[in-house]
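Asks: here are the coordinates; sequence isn't available:
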């Protein structure tokens, strides 16, 4: 039942609100939220011609469904049901209801939020060499290479910082320049190889000229800090955030956003879900389906171009 004008609350409900205010000492904002929930309960009960004490589980389930159909968010429905559940628990302690009609009734599950992807032009702008007078040429080359690998290969930040200069060292992975491939150790200690594109290879060569002058002889890490030690995931996040600001991007950028952008852009261009799954290192293809966002317009074009039932009829 949608919210409307003023409603006369049942005595039981008014007494419970007073209990929350005086004995529980809830904050004014919290009391207002409870009050709105109880007004919604009263409207639902009045519409069905049932007294609050006579409410049954089937009433609550139907009212929760009504709230969902009216567009109330799952989290908001959960808050309403929690307030109702507390009311009937309180009434039950005084023996005024035989059972709590809200027990066992749950709000609809909220959809799992997907990480945001950058637009293609934003990702390309972030990957371009930036004119930054406050950063040394060495760090600028390093940060440029980091972006190219995160976006160009879809690496996780842990896979990136675990890269070594060559295979056989202590790190989790390495990049084979002649073969233009990255070999990484992903989740579950599973190794995979991904191709490295020409822009990333060029950025990598540019960084290596600086790295060799910065790193101690016994440091195997591909990406190092100014102190000559392996760069951390936190440092990558900080540098990426700063780089996005310099590039003028209108959003906060983090490493996983570049991985998601890699997957989304590749999938929209190729439509090869299985191939993207392999490149991301997902054990289950359903993970790839949830992880990547597809543009519906692109899907429609793929369908129109490929499916025999999609051929337009002649007029």
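Replies: Received the coordinates, thanks. Note that the structure is predicted; figures quoted are calculated from it, not measured. Numbers count the residues shown, from 1 in each chain.
Asks: make it CA atoms for all contacts and neighbour counts henceforth
Replies: OK.
Asks: Can I take it that residue 192 is in a strand?
Replies: Yes - assessed by DSSP: H, G, I helix; E, B strand; the rest coil, residue 192 belongs to a strand.
Asks: A further structure is provided below for comparison with the first:
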């Protein structure tokens, strides 16, 4: 059973409930935060009405070391900061020791990528019972996303050929895609053999589905340019049909392209150019994915990696 809060902390909670009208869940979070604060003070023999910022900072570091996440720490500090603001208004403290304290920054999650076998499984998946035009189009989409590392916006912006109004286009003869990426920066992306074959198969079917005046490379059932949401829905359904996780999305294939290319080549600058990243630091995240892969291989295979 949690210890009862000391009188100033209990009064602040009542103030938060009656005067600030905080929601029940928020009040529960605040109560937990104040209970933790009181426990820290009791453990170190600190009078909360005489708390100094250096001590509060040590408590934040201690909680972080014990595994409290940056988000949870931010909630703790919000409750503590509100408490001392109220205590100052009540003239119970002369300063707010929590002002200026910030929770550690949360680590950016690594992008999720398919492993090579899963990516190939998705790329090679076929549904021969479907309309051949739609099947060829969807296979082409997967190959362009995984084989070229395109963003979904770059993909749907592609036209069949270059034109004054074209944001991007396919040059099948040269074996490359001209895309307009972030910051209106244009780049050339080579098409691999699998992507070229899928593209040619789709181009053979496209006249049957596309409107006569439609410049878009990829079209929907009504003959107009395919939208980003349609690509996402298609890819999710295709991944499920191929036995893949339900959360496969276009950007995951871009991450897979970058990760697998870096694993094979080790050429970070080349991967940066192919992805169209303005800064090398953006591309460097894939070195972490590569290291994770190598670490798993080591743990599974090396005799000295076995833990007793």
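Replies: Looks like it arrived, so ask away. Small disclaimer: the values here were computed from a predicted structure and weren't measured.
Asks: TM-score of the superposed pair?
Replies: After superposition, the two chains reach a TM-score of 0.90 (TM-score structural alignment, normalised by the length of structure 2), with 296 aligned residues with a CA RMSD of 1.9 Å.
Asks: what lines up against residue 110 of structure 2 once you look at structure 1?
Replies: The alignment partner of residue 110 of structure 2 in structure 1, by TM-score structural alignment, is residue 114.
Asks: can you map out the helices along the stretch 201-315 of structure 1?
Replies: Here the stretch 201-315 of structure 1 has its helices, by DSSP state H, counting those that start in this stretch, at 233-247, 255-270, 273-280, 285-291, 296-306.
Asks: wait, which of those helices is closest to residue 213 of structure 1?
Replies: Of all the helices of the stretch 201-315 of structure 1, it is helix 233-247 that lies closest to residue 213 of structure 1, at 20.3 Å by CA to CA.
Asks: start and end residues in structure 2 for that closest one, please.
Replies: Mapped onto structure 2 using TM-score structural alignment, helix 233-247 of structure 1 spans residues 228-242.
Asks: circling back: out of the helices of the stretch 201-315 of structure 1, which is closest to residue 149 of structure 1?
Replies: helix 255-270 (9.4 Å).
Asks: and residue 183 of structure 1, helix, strand or coil?
Replies: strand.
Asks: Leaving out sequence neighbours, find the closest residue to it.
Replies: Among residues not flanking residue 183 of structure 1 along the chain, residue 193 sits closest, at 4.5 Å (CA to CA, 6 or more residues apart in numbering).
Asks: what's the equivalent of the one you found over in structure 2 in contact with, if anything?
Replies: Correspondence of residue 193 of structure 1 to structure 2, assessed by TM-score structural alignment: residue 188. Residues near residue 188 of structure 2 by CA atoms under 8 Å, 6 or more residues apart in numbering: 176, 177, 178, 179, 274.
Asks: how about these in a markdown table, adding distance to residue 222 of structure 2 and neighbour count?
Replies: Formatted as a markdown table, those follow (distance: CA to CA, whole Å; neighbours: other CA atoms under 10 Å):
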| residue | distance to residue 222 of structure 2 | neighbour count |
| --- | --- | --- |
| 176 | 27 | 18 |
| 177 | 25 | 24 |
| 178 | 26 | 21 |
| 179 | 24 | 26 |
| 274 | 32 | 18 |
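Asks: Closest to residue 119 of structure 2 out of those?
Replies: For the contacts of residue 188 of structure 2, the closest approach to residue 119 of structure 2 (CA to CA) belongs to residue 274, at 18.6 Å.
Asks: Which position in structure 1 pairs with that closest one?
Replies: Aligning on TM-score structural alignment places residue 274 of structure 2 opposite residue 279 in structure 1.
Asks: Quick check: nearest residue in space to that match, chain neighbours excluded?
Replies: Distances taken as CA to CA, 6+ apart put residue 194 closest to residue 279 of structure 1, at 6.0 Å, once the chain neighbours are dropped.
Asks: ok, now residue 91 of structure 1?
Replies: Using CA to CA, 6+ apart and skipping residues adjacent in sequence, the residue nearest residue 91 of structure 1 is residue 97, 6.1 Å away.
Asks: all helices of the stretch 1-150 of structure 2, in order?
Replies: Using DSSP H, counting those that start in this stretch, helices in the stretch 1-150 of structure 2 cover 7-18, 24-44, 53-65, 70-89, 116-124, 132-148.
Asks: Contacts only, for residue 274 of structure 1.
Replies: By CA under 8 Å, 6+ apart, the contact list for residue 274 of structure 1 reads residue 285.
Asks: Could you check how far the aligned partner of residue 35 of structure 2 in structure 1 is from residue 28 of structure 1?
Replies: Counting by TM-score structural alignment, residue 35 of structure 2 corresponds to residue 39 in structure 1. Noted for residue 39 of structure 1: a distance of 16 Å to residue 28 of structure 1, by CA to CA, to the nearest Å.
Asks: Residues contacting stretch 226-233 of structure 1, please?
Replies: Contacts for stretch 226-233 of structure 1 (CA under 8 Å, 6+ apart): 139, 157-158, 161, 214-216, 219, 221-225.
Asks: Which one of those residues is nearest to residue 259 of structure 1?
Replies: Nearest to residue 259 of structure 1 out of the contacts of stretch 226-233 of structure 1 is residue 157 (CA to CA; 8.9 Å).
Asks: quick one on the thing from earlier: report the buried residues of the match of helix 233-247 of structure 1.
Replies: Within stretch 228-242 of structure 2, the residues that count as buried by 16 or more other CA atoms under 10 Å are 228, 231, 232, 234, 235, 236, 237, 238, 239, 242.
Asks: just stretch 65-83 of structure 2 next, same as before
Replies: Residues of stretch 65-83 of structure 2 classed as buried under the neighbour-count rule (16+ other CA under 10 Å) are 69-70, 72-83.
Asks: Save those residues as a markdown table, and put in distance to residue 269 of structure 2 too.
Replies: Below are the buried residues of stretch 65-83 of structure 2 laid out as a markdown table (distance: CA to CA, whole Å):
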| residue | distance to residue 269 of structure 2 |
| --- | --- |
| 69 | 34 |
| 70 | 33 |
| 72 | 37 |
| 73 | 38 |
| 74 | 37 |
| 75 | 40 |
| 76 | 42 |
| 77 | 41 |
| 78 | 42 |
| 79 | 46 |
| 80 | 46 |
| 81 | 46 |
| 82 | 48 |
| 83 | 51 |
